[in-house]
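Colleague: here is a sequence with its predicted model. Questions after.
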Amino acid sequence: MRDSLPSFDLAKSATMQVVQAEPFNAGTPLAELADSYIQPTSHFFVRTHGTIPSLDPETTTIHVQGLLAQPFGMSITEIKQQLPYIEQVSTLQCAGNRRQEMHAYQPIYGELPWGANGLSTATWGGAPLRALLERCEIEPAALHLVFESYDQVERHGQTFGYGGSIPLNEPMIEHSLLAYTMNGAPLPALHGGPLRLVIPGIVGARSVKWLRSIELSAEPSHNYFQRRAYRLAQSSEPEAWQTAPMLHELPVNAVLCLPTPDQPLTAGTITLAGYAITGGQALVERVEISLDQGQTWQSARLIDPPTLGCWSRWQIELELAVGAYQCWVRATDSLGQQQPEQPAWNVKGYHHNAIQRVRLTVC
């Protein structure tokens, strides 16, 4: 492995909104995000915690270990040659998406100030994760898949590779990839190249980039980012962290992308547009708009057919007279899950999915 690549050498759109320079974190402005179902790689959001390793795209090896009869390693070349290649469209979303809105409800300290643009959709290509697991003689005690990255992260005076895990019985494993292409090209280092996990419907924190190892384990990962960081804790007390749920499935969510709150609007027909997403095995079922604080709702049109593990963009035309409006936006999924009126506040500002409220002014 060579030295980490500097963020400034990484090609991204000049319009990207940088949330943090080092390590590099950025998202596409909402007004651009809804332009296309699949984002060009130059516009795909970036979430990093540490270094961006520079790895050989052919010889880098993935180690498979833990509770299985025979540990083994596979180079990326061997993965390409020995495992089937498929492509699928999937959306990845940061757990901190819409954090700024939750912060406005109750302050959140020390976390990146993500707006509603901490997600993107791409066409991923690679080997099905299931194809790799079928090569393993897994012991009955194995209950979790534990992943570790080649990157280097520093927390509390310790340096280690980023990591996380998912249960071995997670249904979305059937739709997960060992991805080495993105939008028809080799996976860039910035987005986890030469090999990363793509686990749709699950919080993006589990789609580990720069994949180094997969371990079959009786317990969830002991990595800091599984056991400490990505939890829905209600306070910073140690006891709260130990009992707080670990993040897993994405919650149902809908966001208004256009018009933006500061965009001047003229009375008449106004088009509202945005995105909706949900997690696990659910599908986005409907998006609704209210201009009277939830007393009545109007259904928006889903532009994109609901697809497992993907967002759907939506649109609605409204006749608005001169005045100020508070636009409420909510989504409902195929399991009947619907956005709540109030956020489930937590100290990290994760999984904010309360009904979005956007003020619009029509002149």
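Modeller: That came through fine. Residues are numbered from 1 along each chain as shown.
Colleague: make it CA atoms for all contacts and neighbour counts henceforth
Modeller: OK.
Colleague: ok, which stretches of the stretch 151-300 of the chain are strands?
Modeller: 153-155, 158-160, 163-167, 177-182, 185-186, 196-198, 211-217, 253-258, 268-277, 284-290, 298-299 (DSSP state E, counting those that start in this stretch).
Colleague: residues making contact with stretch 284-301?
Modeller: 252, 254, 276-278, 302, 306-307, 311-312, 314-316, 325-334 (C-alpha atoms under 8 Å, 6 or more residues apart in numbering).
Colleague: name the residues of it that come out as buried.
Modeller: By 16 or more other C-alpha atoms under 10 Å, the buried positions in stretch 284-301 come out as 284, 285, 286, 287, 288, 289, 290, 291, 297, 300.
Colleague: same check, this time on stretch 214-230
Modeller: Buried positions in stretch 214-230, judged by neighbour count with 16+ other C-alpha under 10 Å: 214-218, 220-221, 223-228, 230.
Colleague: what about that stretch, distance to the chain center?
Modeller: With C-alpha atoms, centre = their mean, to the nearest Å as the basis, stretch 214-230 stands 18 Å off its chain's centre.
Colleague: which residues touch it?
Modeller: 62-68, 138, 141-148, 162-167, 241-242, 246-247, 350.
Colleague: neighbouring contacts of the host helix or strand of residue 89?
Modeller: If you go by DSSP states H and E, residue 89 is part of strand 86-93. Strand 86-93 is touched from outside by 118-128, 198, 200-201, 203-204, 309-311, with contacts defined as C-alpha under 8 Å, 6+ apart.
Colleague: okay, one more to line up with it:
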Amino acid sequence: MVVHGWEPFNVEPPPAALADAPLTPVEAFYSRNHGPVPSTDRDTWRLAVTGLVDRRLALSLSDLRRGFTTCTLAVTLQCAGNRRAGMTAIREIPGEDPWRDGATSTAEWTGVRLADVLGAARPTERAAHVAFEAADVSQLAEPPQPYGGSIPFAKAMGPEVLLAWAMNGRPLPAVHGGPLRVVVPGFIGARSVKWVRRVTVQAEPSDNYFQAVAYRLLPPGTDPDRAGPSDGLPLGPIALNCAILCPADGATVPSGRTMVRGYALAGEHRRVIRVDLSADGGASWQQANLAPPAGAYTWQLWHTDVMLPPGVDPELVARAWDDTGALQPESAAALWNPKGYANNSWPRAAIHTLSET
């Protein structure tokens, strides 16, 4: 794993670890945290459901298992800072981890639908947002506070949003949010709150630092240290994106026929319909083969063969379309922002081919 920090523990897999199968092994799944991984006693842990509800709840894991229908969904999670390294190459982004392409992973999540739990609490007519509070306390927040965030009530009531206790058929590891985490398909990973201990139905978005201040798309000239809740745009649905996983940027490969592999993700309720690859920096293109997704809320792996001449340094470039006809933007420079969020520009990989002997 590529380690960006030990505490908070922030790691991503090498690109090749994501290319072989539609589901990411637990050991290779990226981990993005904002504070120390909390220690939680599963036997005494309870989930509080409060706010604009007629019936407040305090639920144990056993209550969730016995009282609601269990659901398993394959879902891709993607950090808002995925591919930030492409932006730091244009202009420095102090204080932010230089995530590559690996802050994206896919797993099968097992738990209960958030909508079912909220239904049992009977939300009032004023319900407009659902906020989540975690057990970890982040010193990155101002002031230090438990991690949190929120999603619109309409999204929370969708059948795809889960309260999950298992990952790829195994109990949810502590580093990935055990005993229980939120899984919000199609939204940035920051909204899939780990170690969730409180769900609050409310009329306004969460005022938690990581909802109101941190995960916002700021204009290029903004000082992020001075930005407040009214600055920039709140991040929610994932933008159309793709990545080149093999060969990785900087790799040396034999000349001749070479298979190029990657992933593409549309986010929210969109799907990828086409991926193109160029082996000459964008001068010419060929359509890649798209693998079927593992589910309605997952990435699609893609591959194609290219012919590479010996002793050259070709630039591989990829681009994806979704089913609305949207195409990824070409340039990371046009997307640069002070936090390095949402780099969904065309991915590029400079490689070297061996000379014939």
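Modeller: The structure has been received and is ready for your questions. All of these numbers come straight from a predicted model, not from anything done at the bench.
Colleague: hmm, back to that, relative to residue 22 of the first structure, which of the strands of the stretch 151-300 of the first structure is closest?
Modeller: Proximity of these to residue 22 of the first structure was assessed by C-alpha to C-alpha; the nearest stretch is strand 153-155, lying at 11.9 Å.
Colleague: okay, the closest one sits on what stretch of the second structure?
Modeller: Alignment of strand 153-155 of the first structure against the second structure: residues 138-140, by TM-score structural alignment.
Colleague: stretch 24-37 of the first structure too?
Modeller: Going by TM-score structural alignment: stretch 24-37 of the first structure matches residues 9-22.
Colleague: what's the local residue count around the corresponding residue of the second structure for residue 205 of the first structure?
Modeller: Aligned by TM-score structural alignment, residue 205 of the first structure pairs with residue 190 of the second structure. By other C-alpha atoms under 10 Å, the residues close to residue 190 of the second structure number 26.
Colleague: so what corresponds to residue 114 of the first structure in the second structure?
Modeller: If you follow residue 114 of the first structure across to the second structure using TM-score structural alignment, you land on residue 99.
Colleague: okay but that match is in contact with residue 88, surely?
Modeller: No: counting by C-alpha atoms under 8 Å, residue 99 of the second structure does not reach residue 88; the two are 9.7 Å apart.
Colleague: comparing those two, which residue is more hemmed in?
Modeller: Using other C-alpha under 10 Å as the criterion, residue 99 of the second structure and residue 88 rank with residue 99 on top: 25 against 22.
Colleague: can you pull the contacts of that one?
Modeller: Residue 99 of the second structure is in contact with 4, 12, 81, 82, 83, 84, 85, counting by C-alpha under 8 Å, 6+ apart.
Colleague: the fifth one belongs to a helix, doesn't it?
Modeller: No: counting by DSSP: H, G, I helix; E, B strand; the rest coil, residue 83 of the second structure falls outside a helix, being coil.
Colleague: coming back round to it: can you list which of the contacts of residue 99 of the second structure carry over to the first structure?
Modeller: Mapped onto the first structure and checked by both residues aligned by TM-score structural alignment, their matches' C-alpha atoms under 8 Å, the contacts of residue 99 of the second structure keep the contacts 4, 81, 82, 83, 84, 85.
Colleague: any idea which residue sits dead centre in the second structure?
Modeller: residue 78 (1.3 Å; C-alpha atoms, centre = their mean).
Colleague: ok, the residue mapped onto residue 351 of the first structure from the second structure to residue 259 of the second structure distance?
Modeller: Aligned by TM-score structural alignment, residue 351 of the first structure pairs with residue 342 of the second structure. Going from residue 342 of the second structure to residue 259 of the second structure by C-alpha to C-alpha, to the nearest Å gives 27 Å.
Colleague: so for these two, which residue has more residues nearby?
Modeller: Between residue 342 of the second structure and residue 259, residue 342 has the larger neighbour count (other C-alpha under 10 Å), namely 24 against 12.
Colleague: much appreciated, bye for now.
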